[in-house]
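Output the structure for:
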Amino acid sequence: MSIGKVGAVVLDCPEPVALARFYAELVGGTVEDDGEGWVNLKGAEGAELAFQAAPGFVPPSWPSAEKSQQFHVDVMVEDLDAAEAEVLALGARVLDAEDRKRSFRVYADPAGHPFCLCAC
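From the prediction side, this is the model:
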């Protein structure tokens, strides 16, 4: 028995619509903007993502004890190399992808949130 269930994973960011579009390209779904600083990503497989405007947002650092990542999103992909090229073209940046033999690679989305591409 549980008290509740996960409704959405919410990311604070300076530009909710732009970040929602990034994740829509990454995992699918439709961007729904309420016009007041809250944006949902609907229809993507897995946990729902939402984005809220955060004035003065400071992105986390990875890895860093002082400005910890706080959370990250794992995105399962068939081909790490192909997925990497696509997320970089969308505006992601590499945080840790040097070990090409690992089953995951770490990136930052355009707002600076860490996420991993993980081999299925």
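
alpha carbons only for contacts and neighbour counts from here, please
OK.

quick one: contacts for the nearest residue to G43 once chain neighbours are set aside?
Closest residue to G43 apart from its sequence neighbours, by CA to CA, 6 or more residues apart in numbering: G29 at 4.5 Å. G29 makes contact with 41-45, according to CA atoms under 8 Å, 6 or more residues apart in numbering.

repeat that with 6 Å
For G29, the contacting residues are 41-44, by CA atoms under 6 Å, 6 or more residues apart in numbering.

Let's see which of those residues end up in strands.
41-42 (DSSP state E).

Please, where are all the strands along the protein?
Under DSSP E, the chain gives strands at 9-13, 30-33, 38-42, 49-53, 73-77, 93-96, 104-108, 114-119.

Quick check: the gap between the residue nearest to A24 when sequence neighbours are not counted and E36.
Leaving out its chain neighbours, the residue that sits closest to A24 by CA to CA, 6+ apart is T30, at 6.4 Å. Counting by CA to CA, to the nearest Å, the gap from T30 to E36 is 17 Å.

Sequence B follows; please return its structure for comparison with A:
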Amino acid sequence: MLAQMKLTAITLDCPDPLALAAFYQQATGLELHEKSTSDFAGLTRGDEYFIGFQRVDDYHAPHWPDQTMPQQVHLDFAVDDLDEAEDLLLELGAVKPKYQPGGDRWRVFTDPAGHPFCLTRG
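Got it, this is the predicted structure:
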């Protein structure tokens, strides 16, 4: 039997770690990690999880849903009110692509660095 693994972090490549951390901090209410820098920033909520953002020189954003530059990874967030969350995210700099395969079940957005993420009803 294999040892159980506990997910402790998810890290996204980006051109500006502090800017992307600020976007997700405002969207989620997570706390900026005290050791965040311009090369690597992180958001935390106690021991629950860590979302990292690492600087990549010559970063190329995914082009969702086009697979020329595939998404490679995306995050899903549950919310109580899709419309309210959408308004907030758009104000913070997210983009809502025209292609929305989720119907009324979920909505796809891209963060300021181009990473796709989804909102679902919580």
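
how about CSV for the strands of structure 1, with distance to I3 of structure 1 added?
Formatted as CSV, those follow (distance: least, CA to CA, whole Å):
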stretch, distance to I3 of structure 1
strand 9-13, 17
strand 30-33, 28
strand 38-42, 24
strand 49-53, 21
strand 73-77, 23
strand 93-96, 36
strand 104-108, 32
strand 114-119, 28
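
and A85 of structure 1, which of those strands is closest to it?
strand 93-96 (10.5 Å; CA to CA).

mean offset of that closest one relative to structure 2 (after superposition)
Here strand 93-96 of structure 1 is compared with structure 2 after superposition; its mean distance to the aligned residues, by mean CA distance after the TM-score superposition for structure 1, is 1.7 Å.

for that strand, which positions count as buried?
Neighbour-count burial for strand 93-96 of structure 1, counted by 16 or more other CA atoms under 10 Å, picks out 93-95.

out of the residues you listed, who's nearest D109 of structure 1?
For the buried residues of strand 93-96 of structure 1, the residue nearest D109 of structure 1 by CA to CA is R93; the value is 6.8 Å.

And the closest one, what's its match in structure 2?
Counting by TM-score structural alignment, R93 of structure 1 corresponds to V95 in structure 2.

Tell me how far its match lies from Q4 of structure 2.
37 Å.

Look at the equivalent of V58 of structure 1 over in structure 2 and say how many residues are nearby.
Under the alignment defined by TM-score structural alignment, V58 of structure 1 corresponds to H60 in structure 2. H60 of structure 2 has 13 neighbours, counted by other CA atoms under 10 Å.

same check, this time on A108 of structure 1
For A108 of structure 1, the neighbour count with other CA under 10 Å is 23.

In contact with it: list those residues for me.
Taking CA under 6 Å, 6+ apart, we find A108 of structure 1 in contact with 92-93, 114-115.

Mind putting these into a markdown table with distance to L11 of structure 1?
Putting the contacts of A108 of structure 1 into a markdown table (distance: CA to CA, whole Å) gives the following:
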| residue | distance to L11 of structure 1 |
| --- | --- |
| A92 | 15 |
| R93 | 17 |
| P114 | 11 |
| F115 | 12 |
